[in-house]
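1. My questions are about this predicted structure, shown below with the sequence.
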Amino acid sequence: MSTQKAFDPFDLSASQEDWDTSRSGSVNITPRNASSTNAHDVNSNPSMDSNDSFDPFGIATLSQTPNAGIRSASDDPPTRRPREDSPSTPPEVNRVTRQSVPVTALPPKLVLKLTMYEEVSSQARIEADGTLSSNAAIEGSVYAQVQCSDGRKNAPFALATVDPDFSVRPNQKFLWNDATMNNNAFAVHIPKPELGYVPVAHYSLTKEVQHLPVLLERKVTVQDTSCRLAVQVRSKLTNSGDIEDLTIVVAVPERVNGDSIEISRGEGVWDELKRTIQWKLKALETGQSFMVSAHAKLWKPAQEDDDIRFPPLI
């Protein structure tokens, strides 16, 4: 009975002697299950003889020259590839020195506030032809307040009147250079210590008016410490149209306690700073009238000869 040889294309079942005689070279390969004093540990790498010619990956060379095939980025100096579109030489730049730029100081900032106080009086008369005319007189004052960014002095300013019929008298105390610019304009300079409103000019105008559009009637009643004010405005029948955006302003004297003011009729607004009561009406039709009223308390009882006035303005 013949014994068949198992399929072993790599001749793994050959003995140790057959392996040694069939291979050329001096590389000794020891099977893992062989018991020999020269056997390596399982975790250690097998020894490699330099005479072994079978070395397709160059392991023997790497072991002799470690890191021979590895190049570090720091071995060669870095090179930068120039851009093709960049010029070879930088363009010329005109640099402006600090000395070549003129430095000029900005003019001071000036904030000018103006307020006007005006009184109007008229006297009606009937002409020979039966027409009604009035002689109107206007007396007014201009007050100014200046806020200037210059800490040493305030900048001057000029005032001019548009209507040449006005007669303007500037306040000599605040007149700049003691001279007017022309008949209708003058320069004003307010000193730095002046913080509030100061009178800078007075003006007046007298004019003949053929037709006044409204009639105004004011009535003040005072009893002990109580006072009552009533103002009525009527549009004339001869007006060609309605009166629009009508405003009635009444100045309250210092003798009246401002905290006690109450509006009795109309949508009035009390201004504590200006000490005025103001009523506004969008429109007043021809021939119609509009009445407003208010009452307040006096600081002390009024005497019989006391004349407490509430000047109205329209």
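-> Sure, I can see it. Everything quoted here is computed from the prediction, not taken from an experiment.
2. from here on, contacts and neighbour counts on C-alpha atoms
-> Noted.
3. quick one: the helices in the stretch 101-250 of the chain?
-> Counting by DSSP state H, counting those that start in this stretch, the stretch 101-250 of the chain has no helices to list.
4. how long is stretch 160-168 end to end?
-> Distance between the two ends of stretch 160-168: 9 Å, counting by C-alpha to C-alpha, to the nearest Å.
5. Any idea how many residues pack against the nearest residue to residue 111 once chain neighbours are set aside?
-> Leaving aside its chain neighbours, residue 111 sits nearest to residue 147 (5.0 Å; criterion: C-alpha to C-alpha, 6 or more residues apart in numbering). When neighbours are counted by other C-alpha atoms under 10 Å, residue 147 registers 17.
6. you'd agree residue 147 is up against residue 114?
-> No. With contact defined as C-alpha atoms under 8 Å, residue 147 does not reach residue 114; the gap is 11.8 Å.
7. Show the contacting residues for residue 111.
-> The neighbours of residue 111, taking C-alpha atoms under 8 Å, 6 or more residues apart in numbering as the test, are 146, 147, 148.
8. what do you get for residue 271?
-> Residue 271 makes contacts with 277, 278, as judged by C-alpha under 8 Å, 6+ apart.
9. What is the nearest of the contacts of residue 111 to residue 262?
-> Using C-alpha to C-alpha, residue 146 comes nearest to residue 262 of these, at 34.9 Å.
10. count of neighbours near the closest one?
-> A count of nearby residues for residue 146, using other C-alpha under 10 Å, gives 23.
11. Once you drop chain neighbours, what's closest to it?
-> Nearest to residue 146 is residue 112, by C-alpha to C-alpha, 6+ apart, at 4.9 Å.
12. separation between that neighbour and residue 158?
-> Distance from residue 112 to residue 158, by C-alpha to C-alpha: 11 Å.
13. next one: residue 221
-> 44 Å.
14. now swap in residue 170 and tell me
-> Per C-alpha to C-alpha, residue 170 is found 11 Å from residue 158.
15. Same question for residue 281.
-> Distance from residue 281 to residue 158, by C-alpha to C-alpha: 35 Å.
16. Report how many residues lie close to the nearest residue to residue 206 once chain neighbours are set aside.
-> Among residues not flanking residue 206 along the chain, residue 137 sits closest, at 4.4 Å (C-alpha to C-alpha, 6+ apart). Using other C-alpha under 10 Å, the number of residues around residue 137 comes to 15.
17. and here's the other structure:
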Amino acid sequence: MKILFLLTALVLTVVGSARAEELNWWAATAEDVEKAPCKTQSAPSITAMEATLLALPGSGASKTLNGISFKNESPRRLELFSDLHKLDISLRGRPELSFTLSCDKVLCAVKKIYGDTEGVQLLYLLKTFGFNGSHLRTNLASAWRADELNEILQALADYPLHLYPVEYNKRLIHFPRGVRYGFGQDVVANASMEVFDLWNELSAPERQQTFLHELGHTLAYRGKLDTSSEWLRLGGWQENRRTVNGILYRDYVLLDPSKAVSEYGKINPSEDFAESVVAYRFTAPRLKKLHPQKYEFLKKQVFASQEYLSQDQCSSSP
């Protein structure tokens, strides 16, 4: 039996009328992000994050993890510490991380390893959203700064908590500072949840918009929503398949540009999906008016009926 290996070639071809409505490059501008209903205004305080972690149930557990002997600890905090330091695939085969610390409590340990603020932020990030921001357990990563982690925590809170974890213990890193990215210096962030030096040069709303755009890709991957037949239909995309030397390629043609939510979304169905997720959150009335079918798809498939059309919906939950 011949095995076909699947590769997705994200090829842009636009077919349609030149009279299509002029679009912004992004579905949501920095101003849209700032003024959106239910916008999270700040990350939780360190005191609040630490209180959440200390409130985790259970006590009395003793265990040695990564060279540290913990005593009388919550099993859940021990689990979080262990997960935070599990080497990812980029360091497969390396010895496990080992620390020499006098701490016997998890919060003490993460503060010593990452910093008084950053340690609490990283543990809270993993517990609340399922993302692992440790630069020690992966390759090609710099340590996060506290102000950067605050912006990421604020951005993640703009989406409903039921979405998390999208993929538990998924890495979320800052690419090594000052190092050129192999695919070009103009890259701000990517769908692998990596951010680059250029991200730091953006305004705060732009950084959050960019980060949440990339999160949209992660949301799509969970159910392959961005290449589903329904999404292709709603976005005006045509899928073309061809096999070359036993390898199956998929190319996408945009037949109806009027269905795009932004110029960037015209690149391929995946970018169209990520841009539409951002539009649902930050420009919901516009998306519902101009693209009602996309709006309803995202409302059902991603946001579990949570809407952001007005400030009145901020306290509602699915």
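-> Noted; the coordinates are in hand. Only a predicted model underlies this, so the values are computations on that prediction, with no experimental measurement involved.
18. TM-score for this pair?
-> TM-score for the superposed chains, counting by TM-score structural alignment, normalised by the length of structure 1: 0.20, backed by 113 aligned residues with a C-alpha RMSD of 7.1 Å.
19. Structure 2: strands as residue ranges?
-> Secondary structure of structure 2 (DSSP state E): strands located at 5-8, 61-65, 68-73, 131-132, 170-171, 173-174, 189-190, 194-195, 237-244, 247-254.
20. joint contacts of residue 170 and residue 158 of structure 1?
-> residue 186.
21. which of these two has more neighbours?
-> Taking neighbours as other C-alpha under 10 Å, residue 170 of structure 1 and residue 158 compare with residue 170 leading, 22 against 13.
22. ok, the nearest residue to that one once chain neighbours are set aside to residue 175 of structure 1 distance?
-> Nearest in space to residue 170 of structure 1, with sequence neighbours left out and distances taken as C-alpha to C-alpha, 6+ apart, is residue 201 at 4.1 Å. When distance is defined by C-alpha to C-alpha, residue 201 of structure 1 is 9 Å away from residue 175 of structure 1.
23. Could you do residue 282 of structure 1 as well?
-> 41 Å.
24. For those two, indicate the residue with more neighbours.
-> Using other C-alpha under 10 Å as the criterion, residue 282 of structure 1 and residue 175 rank with residue 175 on top: 19 against 9.
25. ok now do that one, which residues does it touch?
-> Neighbours of residue 175 of structure 1 in contact, by C-alpha under 8 Å, 6+ apart: 186, 187, 188, 189, 200.
26. measure it to residue 148 of structure 1 for me?
-> In terms of C-alpha to C-alpha, residue 175 of structure 1 sits 18 Å off from residue 148 of structure 1.
27. do the same with residue 257 of structure 1
-> Taken as C-alpha to C-alpha, the span from residue 257 of structure 1 to residue 148 of structure 1 is 36 Å.
28. Please apply the same query to residue 110 of structure 1.
-> From residue 110 of structure 1 to residue 148 of structure 1 the distance is 5 Å (C-alpha to C-alpha).
29. Could you look up the SS state of residue 17 of structure 1?
-> Following DSSP: H, G, I helix; E, B strand; the rest coil, residue 17 of structure 1 is assigned to helix.
30. Check the burial of it by counting its neighbours.
-> When neighbours are counted by other C-alpha under 10 Å, residue 17 of structure 1 comes out with 8.
31. same thing with residue 200 of structure 2?
-> 13.
32. Was I right to think it contacts residue 208?
-> No. Counting by C-alpha under 8 Å, residue 208 is not a contact partner of residue 200 of structure 2; they are 10.8 Å apart.
33. Which elements pack onto the longest helix along structure 2?
-> Ranked by number of residues, the top helix in structure 2 under DSSP state H is helix 204-223. Packing partners of helix 204-223 of structure 2 (3 or more C-alpha pairs under 8 Å, 6 or more residues apart in numbering; DSSP states H and E): helix 30-35, helix 146-156, strand 189-190, helix 269-282.
34. Go again with 7 Å.
-> Applying 3 or more C-alpha pairs under 7 Å, 6 or more residues apart in numbering; DSSP states H and E, we find helix 204-223 of structure 2 packed against helix 30-35, helix 146-156, helix 269-282.
35. Among these, which comes closest to residue 72 of structure 2?
-> Closest of those to residue 72 of structure 2 is helix 146-156, at 28.6 Å (criterion: C-alpha to C-alpha).
36. ok and the closest one relative to helix 204-223, angle-wise?
-> Angle of helix 146-156 of structure 2 versus helix 204-223, following axes from the mean of the first three to the mean of the last three C-alpha atoms, to 10 degrees, is 60 degrees.
37. Name the residues of helix 146-156 of structure 2 that are buried.
-> By 16 or more other C-alpha atoms under 10 Å, the buried positions in helix 146-156 of structure 2 come out as 146, 149, 150, 151, 152, 153, 154, 155, 156.
38. need those residues in TSV with distance to residue 35 of structure 2, can you?
-> Shown next, in TSV, are the buried residues of helix 146-156 of structure 2 (distance: C-alpha to C-alpha, whole Å):
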residue	distance to residue 35 of structure 2
146	25
149	22
150	19
151	16
152	18
153	18
154	15
155	14
156	17
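39. right, and out of those residues, which lies closest to residue 31 of structure 2?
-> Nearest to residue 31 of structure 2 among these: residue 155, at 14.8 Å, using C-alpha to C-alpha.
40. need the contact list for residue 245 of structure 1.
-> By C-alpha atoms under 7 Å, 6 or more residues apart in numbering, the contact set of residue 245 of structure 1 is 281, 282, 283.
41. what about the nearest residue to residue 114 of structure 1 once chain neighbours are set aside, how many neighbours?
-> Among residues not flanking residue 114 of structure 1 along the chain, residue 144 sits closest, at 4.6 Å (C-alpha to C-alpha, 6+ apart). By other C-alpha under 10 Å, 17 other residues sit near residue 144 of structure 1.
42. Kindly report the same for residue 174 of structure 2.
-> 23.
43. Verify the contact between it and residue 198 for me.
-> No. The pair residue 174 of structure 2 / residue 198 is not scored as a contact, 10.8 Å apart, by C-alpha atoms under 7 Å.
44. how close does residue 186 of structure 1 get to residue 207 of structure 1?
-> For residue 186 of structure 1 relative to residue 207 of structure 1 (C-alpha to C-alpha), the value is 24 Å.
45. Surely residue 33 of structure 2 is in contact with residue 282?
-> Yes. Between residue 33 of structure 2 and residue 282 there is a contact under C-alpha under 7 Å: 5.6 Å.
46. Give me the more crowded residue out of the two.
-> residue 282 (28 against 21).
47. measure the more buried one to residue 299 of structure 2 for me?
-> Relative to residue 299 of structure 2, residue 282 of structure 2 is positioned 13 Å away (C-alpha to C-alpha).
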